[in-house]
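Chemist: below are the sequence and a predicted model; questions follow.
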Amino acid sequence: MKKVSIIGSTGSIGCQALDVAYNNPDKIKIVGLSAGKNIELLIKQVKEFQPKVVSVSSVEHAGLLQKEFGASKGIDIYHGSEGLLAVAGCEDADIVLTAVTGTVGLAPTLKAIESGKDLALANKETLVAAGPLVMAEAGARGVKIYPVDSEHSAIWQCLNGEDTKALSRLILTASGGPFRNLPQKEMDAITPEQALKHPNWNMGSKITIDSATLMNKGLEVIEARWLFDVDFDKVDVLVHPQSIVHSMVEFIDGSVMAHLGIPDMRIPIQYALSNPHRWPNNLPKLDLMQVAHLTFERPDLDRFPCLKLAYQAGRIGGTMPAVLNAANEVAVERFLRKEIAFTDIPKTVSRVMEKHQRVASPTLEDILQADRWAREAAYQF
């Protein structure tokens, strides 16, 4: 029985993780849930899974939970940043799934590591902003980090049992998003409604916009560098519109291992929780005859400069990846509010990166300060 805490239970990944838990009641026990403002959904989740620790963003919502469940239910209710840390450090948890987006996931991730909990990591921004710190802390405490992103889960599975010295390169696949074939001159007119229509995946709004700009793939490149301890020159990206090959690993003898499957996040979520075992499920199986064709192409870095910016930030290192991530979060938020154009997202990120004075070997406080500075600079731009 795996005892699991979920940071971000009402988001896309959190809901799909709870679907996995619901279908495996003899294998998974939910002991902690944290959410933001979707109090109605959280109440339903608490009733269904009866966790021991629950957290929400505001004191008002915590009061609603207290009124709904009270002390008689044996549920500890928290709110705000203290609540995130309480769920992440829940004494009963064996593993913590971080399923929030953005650097809000950094503090609970570090708290889970400090508490000796293994991690199922769906919050890529944590490793983008603070990869060296997070991996060093996990290594020092013997904490295992299991990737949940479909691409990193694919690489993890392809490398299982292999000698990493025989690794030649990692190949991350990208769907290309909804604008893969859109003429560049039409990209200024892209609306949030259009950008939120991902052709293959069901994801939250921020990740969906990042997929449309290819920033999501750039963040995954930086995440892969830290998860698998490889140089950026050994991480490539290929556009694969069918989203059937989730990623590949090339070895020094020329062999290439690929992980294939239907585009459904419940599969990598389940594997992160079930590892080293595999559990059956009721999801559709991959029918290659129905797929028929698998195609690959190089990403167009002129039309999608966010991917190029991510490589640049990763290679510069220090506080620059945190600045890339923070500026992008602000730009995406403003695009969703229709305050800037789709093509202003990479322009904003690029301008903020140009202004940043990098700290080469940052502490956690340096990273948080760079994050705050980048957000303010992005708003000003």
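Modeler: Received the coordinates, thanks.
Chemist: hey, let's count contacts and neighbours off CA atoms from now on
Modeler: OK.
Chemist: wait, a strand at Val4?
Modeler: Yes. With DSSP: H, G, I helix; E, B strand; the rest coil as the criterion, Val4 is part of a strand.
Chemist: contacts only, for it.
Modeler: Going by C-alpha atoms under 8 Å, 6 or more residues apart in numbering, Val4 touches 28-32, 93-97.
Chemist: what do you get for Asp371?
Modeler: 322-323, 326.
Chemist: just Gly116 next, same as before
Modeler: Contacts of Gly116 were listed using C-alpha under 8 Å, 6+ apart, and they are 141-143.
Chemist: hmm, back to that, and which of the contacts of Asp371 is nearest to Ser12?
Modeler: Set against Ser12, the nearest of the contacts of Asp371 by C-alpha to C-alpha is Ala326 (21.0 Å).
Chemist: would you reformat the contacts of Val4 as a markdown table and include secondary structure, distance to Ala120 and neighbour count?
Modeler: Formatted as a markdown table, the contacts of Val4 follow (DSSP: H, G, I helix; E, B strand; the rest coil; distance: C-alpha to C-alpha, whole Å; neighbours: other C-alpha atoms under 10 Å):
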| residue | secondary structure | distance to Ala120 | neighbour count |
| --- | --- | --- | --- |
| Ile28 | strand | 14 | 18 |
| Lys29 | strand | 15 | 21 |
| Ile30 | strand | 14 | 24 |
| Val31 | strand | 15 | 26 |
| Gly32 | strand | 14 | 32 |
| Ala93 | coil | 12 | 24 |
| Asp94 | coil | 11 | 19 |
| Ile95 | strand | 7 | 28 |
| Val96 | strand | 6 | 29 |
| Leu97 | strand | 5 | 33 |
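Chemist: closest to Glu48 among those?
Modeler: When the contacts of Val4 are compared against Glu48 (criterion: C-alpha to C-alpha), the nearest one is Ile30, at 9.8 Å.
Chemist: ranges for the helices of the stretch 1-150 of the chain?
Modeler: 12-22, 39-49, 59-69, 80-88, 106-114, 124-141, 150-159 (DSSP state H, counting those that start in this stretch).
Chemist: adding another structure so you can compare the two:
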Amino acid sequence: MTSAPARRLVLLGSTGSIGTQALDVLHRFPGIARVHGLAVGGSRPELVAEQVLAHRPEHLVVSDVARADEVEAAVQRACRTSGLTAPRIAAGQDAVIDVAGSLGEGDVVLNAITGSVGLLPTLAVLASGARLALANKESLVVGGHLVTEAATPGQILPVDSEHTAIAQALAGVRHDQIDHLVVTASGGPFRGRSREQLAGVTPEQALNHPTWSMGRVITTNSATLVNKALEVIEACFQFDLPEDRVQVVVHPQSIVHSMVTLVDGATIAQASPPDMRHAIGWALAHPEKLPGLATALDFSTAQSWTFEPVDEDTFDAIALARAAHREGGGAMAVYNAANEEAVDAFFAGRLDFLGITALIRAVLEHPERPRAAHADGVAGLLAVESWARETGQALISSRER
């Protein structure tokens, strides 16, 4: 690392899986950046207090207003005990957007918020000129052209094992030299099962991912392959390619994180053990490398890597997303919103596992589905998304009758 003063960092979603790992990377490599602000949902006040003590942010934002008092009490208590001054605390989604856009060129914001609520903070970061380390894939899935048109070249760095792998594989490669991308998928906990075998899947089983430790929503999305569907669309926007040039292959070992096939027939792959610190450290320190960041592969022992096609008859999430992306008009915003409602219903016992993608399909195919013109901007997308959530909830309720 250089000896230049550390850049400032705002971390959105600091108590989630990506957020906690990012703070671990910063603890080990303090020269990367100093924490300027943290944004949290508010469900883990004691963890927030620990993060404040460890990283001394100037600003703390709690997105859930109802939880703000509890978080503030935990932080004030911890700071008094340690003799420190508590950070400035604000609450609400507008405050998240404000802190996201509070930095400037040379600084970095890591957006690790889960869900489409991360779109407006993403746009705020891009408008500020700060680097955006993007772990919130929904920003590109839902916002698509709005995000890419707001970004300057190189301003967005992906924080995702697949897209980080592609970005690394593309180093020194011109865009016209790309034939297609190959996004790898572990296959999730239900790889090889038939639709009949998936009928009785429980939330506990869906959360039992074979290789990655992640949050509830993304783990469930991995089980349905919705997560891989979102990553296909994310790759289309991140690397400016149509969906038919983004392939998916099942790779259960999760060692090869993605590949790029060039026009001359060569394929470049990025491989490392399944550890999100690789992607986090790559984005936060870019273009530097962090020595000893995570364990390297050991080629002194025998090992096998396997690849197989996706069973799209059983797992239809990817095909649905491809069709929605081709259609445009806010269809991917509908897809994502319907999925978020379906996942919540699945954990509430209101929808079975196969009902998740069935609901996505039903909302996408609804005869009254509105379309958002590109000129409608953020307001149009949010209106379409709101319709999709309300329609999804209505369809779930109708199934219960």
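Modeler: Looks like it arrived, so ask away. Quantities reported herein were computed from a predicted structural model and do not represent experimental measurements.
Chemist: okay, the contacts of Val4 of the first structure in TSV with distance to Gly314 of the first structure next?
Modeler: Compiled in TSV, the contacts of Val4 of the first structure are given as follows (distance: C-alpha to C-alpha, whole Å):
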residue	distance to Gly314 of the first structure
Ile28	36
Lys29	37
Ile30	35
Val31	36
Gly32	33
Ala93	33
Asp94	32
Ile95	28
Val96	26
Leu97	25
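Chemist: so which of those hold up in the second structure?
Modeler: Mapped onto the second structure and checked by both residues aligned by TM-score structural alignment, their matches' C-alpha atoms under 8 Å, the contacts of Val4 of the first structure keep the contacts 28-32, 94-97.
Chemist: in terms of distance to Ser81 of the first structure, which of the contacts of Val4 of the first structure ranks first?
Modeler: Gly32 (14.7 Å).
Chemist: counterpart of the closest one in the second structure?
Modeler: Structural alignment places Gly32 of the first structure opposite Gly37 in the second structure (criterion: TM-score structural alignment).
Chemist: likewise Ala136 of the first structure?
Modeler: Ala136 of the first structure maps onto Glu149 in the second structure, by TM-score structural alignment.
Chemist: what about its match, how many residues nearby?
Modeler: Neighbours of Glu149 of the second structure under the rule other C-alpha atoms under 10 Å: 10.
Chemist: which stretches in the stretch 151-300 of the second structure count as strands?
Modeler: Using DSSP state E, counting those that start in this stretch, the strands assigned to the stretch 151-300 of the second structure run over residues 156-158, 178-185, 246-250, 256-262, 267-271.
Chemist: for the ones you listed, give me JSON lines that also has mean neighbour count.
Modeler: Formatted as JSON lines, the strands of the stretch 151-300 of the second structure follow (neighbours: other C-alpha atoms under 10 Å):
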{"stretch": "strand 156-158", "mean neighbour count": "24"}
{"stretch": "strand 178-185", "mean neighbour count": "23"}
{"stretch": "strand 246-250", "mean neighbour count": "19"}
{"stretch": "strand 256-262", "mean neighbour count": "24"}
{"stretch": "strand 267-271", "mean neighbour count": "17"}
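Chemist: where does Pro370 of the second structure fall, secondary structure wise?
Modeler: Assigned by DSSP states H and E, Pro370 of the second structure belongs to no helix or strand.
Chemist: quick check: it touching Ser386?
Modeler: No. Using C-alpha atoms under 8 Å, Pro370 of the second structure is not in contact with Ser386, being 10.6 Å away.
Chemist: would Ala372 of the second structure count as being in a helix?
Modeler: No. Ala372 of the second structure is assigned coil when assessed by three-state DSSP, not a helix.
Chemist: quick one, what contacts it?
Modeler: 329-330, 380-381, 384.
Chemist: rerun that using 6 Å as the cut-off
Modeler: Listed by C-alpha atoms under 6 Å, 6 or more residues apart in numbering, the contact set of Ala372 of the second structure reads 329-330, 380.
Chemist: give the equivalent position in the first structure for it.
Modeler: Aligning on TM-score structural alignment places Ala372 of the second structure opposite Val359 in the first structure.
Chemist: what about the alignment partner in the first structure of Leu284 of the second structure, how many residues nearby?
Modeler: Using TM-score structural alignment, the partner of Leu284 of the second structure in the first structure is Leu273. Residues near Leu273 of the first structure, counting by other C-alpha under 10 Å, number 26.
Chemist: roughly how far does Leu273 of the first structure sit from Thr191 of the first structure?
Modeler: 37 Å (C-alpha to C-alpha, to the nearest Å).
Chemist: what's the answer for His259 of the first structure, then?
Modeler: His259 of the first structure is 33 Å from Thr191 of the first structure, by C-alpha to C-alpha.
Chemist: equivalent analysis for Lys308 of the first structure, please.
Modeler: Lys308 of the first structure is 23 Å from Thr191 of the first structure, by C-alpha to C-alpha.
Chemist: same deal with Tyr22 of the first structure?
Modeler: Computed as C-alpha to C-alpha, the Tyr22 of the first structure to Thr191 of the first structure distance reads 36 Å.
Chemist: picking up where we left off before, quick check: the match of Ala372 of the second structure vs Glu60 of the first structure, distance?
Modeler: According to C-alpha to C-alpha, Val359 of the first structure stands 39 Å off from Glu60 of the first structure.
Chemist: any idea which of the contacts of Gly116 of the first structure has the most stuff around it?
Modeler: Val143 (19 neighbours).
Chemist: not counting its neighbours along the chain, what's nearest that one?
Modeler: Distances taken as C-alpha to C-alpha, 6 or more residues apart in numbering place Asp118 nearest to Val143 of the first structure, at 5.1 Å, with adjacent residues excluded.
Chemist: which residue in the second structure lines up with the one you found?
Modeler: By TM-score structural alignment, Asp118 of the first structure lines up with Arg131 in the second structure.
Chemist: that match: how many residues sit nearby?
Modeler: 25.
Chemist: doesn't Val108 make contact with it?
Modeler: Yes. If you go by C-alpha atoms under 6 Å, Arg131 of the second structure and Val108 touch, sitting 4.6 Å apart.
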